[in-house]
Structure formats: structure tokens, C-alpha cells
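In: just coords:
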């Protein structure tokens, strides 16, 4: 991408949680190729700060689980952050505001900023095709433009008069088409012939509270049947101590390796992953790894979410493939016994049903090719056009 001759625009960004920080960091790569020196300010995490972004608040301050009881516990602090940020941006306006995911926080903020004359971009279309379809009107009022990571989304938004651009999924370029399993295992101190299970209990504190224990109890059952099974958890740094505590409480301290970060290395190394529903499931699919998707939340949150669910699937790989290509065990179904049994089927597949693994790899490879675009360049080009309009 040839750098623009125009001076770097003043931008503000808000990214919530680990996944949003990753996406925003990749977007900054494209913006900095277009405008060397652009950095931005607002709410962000370590990936953004590594690229020069000034974080007035860290991304994890916006991380919540569910949208009822857990949200209410932290609602006051989040509302105050948004009020302070709104005042700050309206008093000293950027040329463009980019809200990265976190729609509950960003769409309301974008509405106010747009009303104040600031151009607004929302990066990652809220999953109105999966649940909460009523959000479409809020998107229309809030965003001048939406950057979409799935190819079917721009046409859906266009039907409602919302300008949008498909930019591909940034992770599809970060993750290699053919991951090097042996190199990843070497980095983790594992042998090429080891049988490896990756356990990913989520990147939010409340997810760990609800999901880690059932996952670890399932791991204990698997360990009984497969004593040589290597198990590894890539822990978000802020949650490592909590995860290690749950590992100890479940009596798995000697059996489970906990590493800080390195989720991509762990997914590349594994034979199968037991994984919480979320962006990480798409990462696992791009690594072409079989998985068992599990999730558990507060019962009130679960009842509210189910009422707004539009599709039979929860996990992104199943949603994007349009069928249950991998098992989902959600809420009451996510028992340690059921989780362990589902993982066992994948671990046994190389000898008992190798064709199933081959078909899954083909589906995930096709998905990877569909999502693979030059996301940083396409996103930066779209933002440049918005600024020039």
C-alpha cells in the first residue's frame, strides 16, 4: 500500500476485550501503512498500545459476560467511562471514530458522536443474523460505515440502507493455511507423537468462573482414560492466576500445562480443543482443528439470550458452515461427562473415523479461503474514502 500524501488523520478507537484488541491492532497496521505516524487514542489493549495507541482506559474494563446479572454488577463503571469518553471526544473531536466490536458500548457512543458531527465507523458487524435482529436500526442510526468480516453481511446491511464493506477476517491472514504442528509442539516442550488437548475456557473473568471448572473436570475424566494425554491451557495474562487456581481445585495441577498467552501456538499444537464459544472457535477452525464447543453462563443470562437467538447454532464454525460440523454443548448440556465423551470421539477419530477428520479439514480450509483478504488494506481504503467524502 502506497502511503497517502495527506497528513495522518486524528482517529479515536474503542476496542473491548482481547479479541477486539487483536482486531484493532491489525486495523492499525493498515492505517499506519496508509498514514505513517497515525496511532489513535481511546480505549484499547496491549496489541493496540504496541502500535503506538494511547489507551485512556484498558480494553478489559469493558469485558463483561452475558447481559443481565453480570452486566449489572459492572454497569455503573462502564456507563461512567462512556460518559467521560463522550465528553472528551466531543470537546476535542477526532476526524473519525472507529468502534471495534463491543456493540453494547460502541453503538450508543457512535450515535452521540455522529450527532456531534464526527464520522463513525463500526468494525465488525454485530451478529444480527444470529441474534438480536432489532439492532439493525441502532446500527443505521449510529454508523456512517460498517466494516464487515463475513462476506454475506454487506448485502444484508444494504437492504436496510447501511453502507458497508467486506474486508475479510483479519485472523484469516494471521493464521497460516497449513499450520506447523511439530514446530508449535516444540515451542511448548511436547514431542511430535504426543496426543494433545488444548483447553480454552474463555478470555473473560466470568467465563472462567462458569466454564473452567466443567472443562477441567472433563479433562480429569479424559486423563483417567488416557494417562498419556497432554493438556495445555493458554491463559489470558490477567486471568492466569484464576485459571491456575481452578486447575488446582480440580486436582489437575500435575496434568495440565498452563501457559501465558500463546493461544495460536497451542491451537497449532493440539489434536483437538475443548473450547468456549466465541472468537476463539473461529481461530480453531482456521487452524483446521476439531473441537468441542462448550459454554455456560448465569441462568438468567441464558434464558434472555435464548429468546433472541435466531439460529440453531452458537459456535461460529457451525454458523458459518450452516450445520453442526462440530459438537456444541451449551448450558445444562455442558456436563463434564458429556464434554469428555465428545472430546474422546475426536481423539479416537484418526483410527476409527479418519474420513470425518478429512471432511472437517476440507470444510475449514474452504472457510479459511473465503475469509482470507488483505483486511488491513481494505479497511484503511474504506476509511480513507469515508474521510474524503
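Out: All right, it came through fine. Keep in mind that what you see is a predicted model, and the values were worked out from it rather than measured.
In: all contacts plus neighbour counts: C-alpha atoms, from now on.
Out: Noted.
In: What segments of the stretch 1-150 of the chain are helices?
Out: Ranges of helices in the stretch 1-150 of the chain, per DSSP state H, counting those that start in this stretch, are 17-34, 46-49, 69-91, 103-115, 135-142.
In: Figure out which of the ones you listed is closest to residue 293.
Out: Closest to residue 293 of those, according to CA to CA: helix 17-34, at 17.4 Å.
In: now the closest one, how far from the centre of its chain.
Out: Relative to the centre of its chain, helix 17-34 is centred 13 Å away, using CA atoms, centre = their mean, to the nearest Å.
In: so what secondary structure elements neighbour it?
Out: The contact analysis (3 or more CA pairs under 8 Å, 6 or more residues apart in numbering; DSSP states H and E) places helix 17-34 against helix 46-49, strand 96-100, helix 170-174, helix 375-388.
In: Need the contact partners of that helix.
Out: 1-4, 15, 38-39, 44-48, 51, 59-60, 62-63, 100-102, 170-171, 203-204, 279, 375-377, 379-380 (CA atoms under 8 Å, 6 or more residues apart in numbering).
In: adding another structure so you can compare the two:
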């Protein structure tokens, strides 16, 4: 039986990993390849059939200072995973995003096992290359680099990687989303009711840094639209108690939900942290306001030592190369600015229509459905031909 090991971290990596695990098992069965998958991942990958060695869902962070409290836990997980692999050698390894953990894990695997290694959803060095050293490390680790963005494929190919572009896997996830009408019916939203999705967090740090901003803005929006209804999808169940405690301080009713696709499919507006969820929101044709904050010292360190200076941070704007959704970052992310931007968008049908037109162009640049199956095919081909 072939042993495939997948290494990822954070909620978005777990989501993409789960889609890949399902496709790998399905295609392996079609090819009569006995396969078992072990992983560093989260609950979604476990539900898809992977043996999750250690759950990485709660160790994600953005920012240098924000990462410090998680270093000890991350190192401990890495060491345990290494011991497991030495007892159960893999036949092929897939790394998904998660640059900090996967650079270390990939280096260990390259040193101890003569097996093919695939980088699927490579770190976004094509957007904010810290140094060519990191790019070269990624290329050196990757016998095959499976790219999801055209610019990603171009960048890594120029630096010597064996690259195949498959498109963005969210196209496959969105294919399973309900229609707007079905979603609103399932949530009990009337045709004339205003539904607003609040998407403040997938990392623990964001409970403190972003949740109060979004709930404060939602409170202000409710004063202008008294009959607006608010939903907050949970990225991890472990955050429910903290979110419920925070909600006690706001005079609005927010419904916590488990299915983000259902909520987004029904929404008239989303107020969301920067991340993968911005692409989901765009693919579901929902106008959005994007926010993010990190510790100011973290940002200063990034700018001084890593030359971090981006025009955009949200995936839709990065993919389009221009501002198609409003971004409120750092000191610009306040309750007042979020409120004003959201209310301005709600009151301006022309702005909403322009944003949706840009969404359609963005979607065309993301490829065609069948992405995860193409990625799984590349991986199984490499496994069987090695």
C-alpha cells in the first residue's frame, strides 16, 4: 500500500487538503492503487479520510510577534511528525502552503527520504518575495510544483521549478454551493431582507484584533438598517465560546453558523478579513469589504527587514492586479471606516455592479473546474512513475 504524507497548517490549508484527499482516494480507487494518507492538517482532512497525526488548525498566525507564542507548539508537532515518518516512511510527500512549517518539514524529508515531493499551492513568493533564497528553497524541495495562479506558475517556472498550472481549487468547492435562492430559503431570509455575512477570523489572534471591529461596524449598520440580519460562520468550533462571549457586549443578534458557503451564497454583503474567504465571496458574487490588522511592530519589522510593501493584500485584488474590493488595513481598519465603507457599498448599486463585473473577469483568470482532480492526477502520476 502506497503511503502519501501531506503537510499543511491553518484553516485554509486544511480546506484545500481535504479537497485533495477526497480526489486522491477517488482516483486511486479508479486506478486500483491501494493508498493511505497521513497528514499534518485539521478536522476537514480527517473527515476526508486522512490519518491526521497532529491537528494544525489552531497554530496559524500572521505577523512576526503574533507567531512567537506558537513556536514551541509548532516545533513539538514537527518533531512528532518526523518521528512518525521515520517509523512509517512515505512514498510521496505533498506540501501545501504554510511556508514556515513546510520549509523545515521539506528539508527534513529531502535529507532522510529519497521520495518525490510535490508543492501544491506554493507560498506566495510571486507576490511578496522576501528573498530569492526562499524561492530557491521552495524550488529545491519541489520535484513538481502544482500552481493555482497563472502568475505563480510563471514566477516559479522562471526560477527553475517543474511547474504545472491546474487552476484554483476553490472553483471546485464553489461548484457545491447552493444557489442564492436556495441558500436564503434554507436560512429563512425573505426576498426583501438584508443579509450580511461577518467573516472576522480563522486564527486565534483575530478574535482580539478583528472581531471587535467587525461587530462594532455591524452594530452601526443595524442602526441604519434595523431589519438587517447578521451571520458569522465559524472556521473552527473551538472559537465558539470566545465569540459567544464577545457577542454579549453588542446589542445586535448575530447567528453563528457552521456552513460558510451557505451563508455567503445567501448574503447581500460580506465584511471579511483578508484571506481565502475573499475569493469564496467573490466567486459567489457577493459585494465585500476587506479588513486586516497585525501588530504595528510586526508590520514595521516586515517593512524594514523583509521589504514588505504591497499595494494590495486580498486575493481578489492580487489576482486582478488592481483594487476591485475595498481594503481597510492597519490604522485604516476602524469601526468608523468599516461602517462608512459598508454603508456606502450598500447604498450604491452601481458600485456593486462594477465589483461583480470585476469578479467575473477574475473568475476567468482562475481556470476551469476540475482543478483538484487535475492536481490529484499529477500527484498519482508522479507516485506511480517514481
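Out: Thanks, I have the structure now. Because the structure is predicted, anything quoted here is derived from the model rather than measured.
In: TM-score for the pair, please.
Out: A TM-score of 0.92 describes the superposed chains when it is computed by TM-score structural alignment, normalised by the length of structure 2; 374 aligned residues with a CA RMSD of 1.9 Å.
In: Just name the most buried of the helices and strands packed on helix 17-34 of structure 1.
Out: strand 96-100 (a mean of 26; mean count of other CA atoms under 10 Å).
In: Could you list every helix and strand that that one packs against?
Out: strand 11-15, helix 17-34, helix 103-115, strand 119-123.
In: Can you check which part of structure 2 it sits on?
Out: On structure 2, the counterpart of strand 96-100 of structure 1 by TM-score structural alignment is residues 92-96.
In: ok, which stretches of the stretch 151-300 of structure 2 are helices?
Out: Ranges of helices within the stretch 151-300 of structure 2 are 170-175, 180-187, 205-209, 211-224, 240-247, 260-266, 276-283, 296-305, based on DSSP H, counting those that start in this stretch.
In: want to throw these into TSV with distance to residue 164 of structure 2?
Out: Putting those into TSV (distance: least, CA to CA, whole Å) gives the following:
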stretch	distance to residue 164 of structure 2
helix 170-175	17
helix 180-187	34
helix 205-209	34
helix 211-224	38
helix 240-247	39
helix 260-266	28
helix 276-283	21
helix 296-305	31
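In: quick one, which of those is nearest to residue 330 of structure 2?
Out: Smallest distance to residue 330 of structure 2 across these (CA to CA): 7.7 Å, for helix 296-305.
In: Show me what that closest one is in contact with.
Out: Contacts for helix 296-305 of structure 2 (CA under 8 Å, 6+ apart): 63, 64, 65, 66, 308, 309, 330.
In: What is the burial count for the nearest residue to the fifth one once chain neighbours are set aside?
Out: Distances taken as CA to CA, 6 or more residues apart in numbering put residue 302 closest to residue 308 of structure 2, at 5.4 Å, once the chain neighbours are dropped. The number of residues packed around residue 302 of structure 2, counting by other CA atoms under 10 Å, is 16.
In: most packed of the helices of the stretch 151-300 of structure 2?
Out: helix 260-266 comes out most buried of the helices of the stretch 151-300 of structure 2 by mean count of other CA under 10 Å, with a mean of 25.
In: which part of structure 1 lines up with it?
Out: With TM-score structural alignment applied, helix 260-266 of structure 2 matches the range 263-269 in structure 1.
In: average distance between the matching stretch and structure 2?
Out: Compared with structure 2 after fitting, stretch 263-269 of structure 1 has a mean deviation of 0.8 Å; criterion: mean CA distance after the TM-score superposition for structure 1.
In: what's the offset of that stretch from the middle of its chain?
Out: Distance, stretch centre to chain centre, for stretch 263-269 of structure 1: 15 Å (CA atoms, centre = their mean).
In: circling back: what's the closest of the helices and strands packed on helix 17-34 of structure 1 to residue 161 of structure 1?
Out: When the helices and strands packed on helix 17-34 of structure 1 are compared by CA to CA, helix 375-388 sits nearest residue 161 of structure 1, at 16.1 Å.
In: Show me what the closest one is packed up against.
Out: Helix 375-388 of structure 1 packs on helix 17-34, strand 119-123, going by 3+ CA pairs under 8 Å, 6+ apart.
In: Can you say which of the ones you listed is packed in most?
Out: The highest mean neighbour count among those, using mean count of other CA under 10 Å, belongs to strand 119-123: a mean of 27.
In: Where in structure 2 does that one align, residue-wise?
Out: Aligned by TM-score structural alignment, strand 119-123 of structure 1 falls on residues 116-120 of structure 2.
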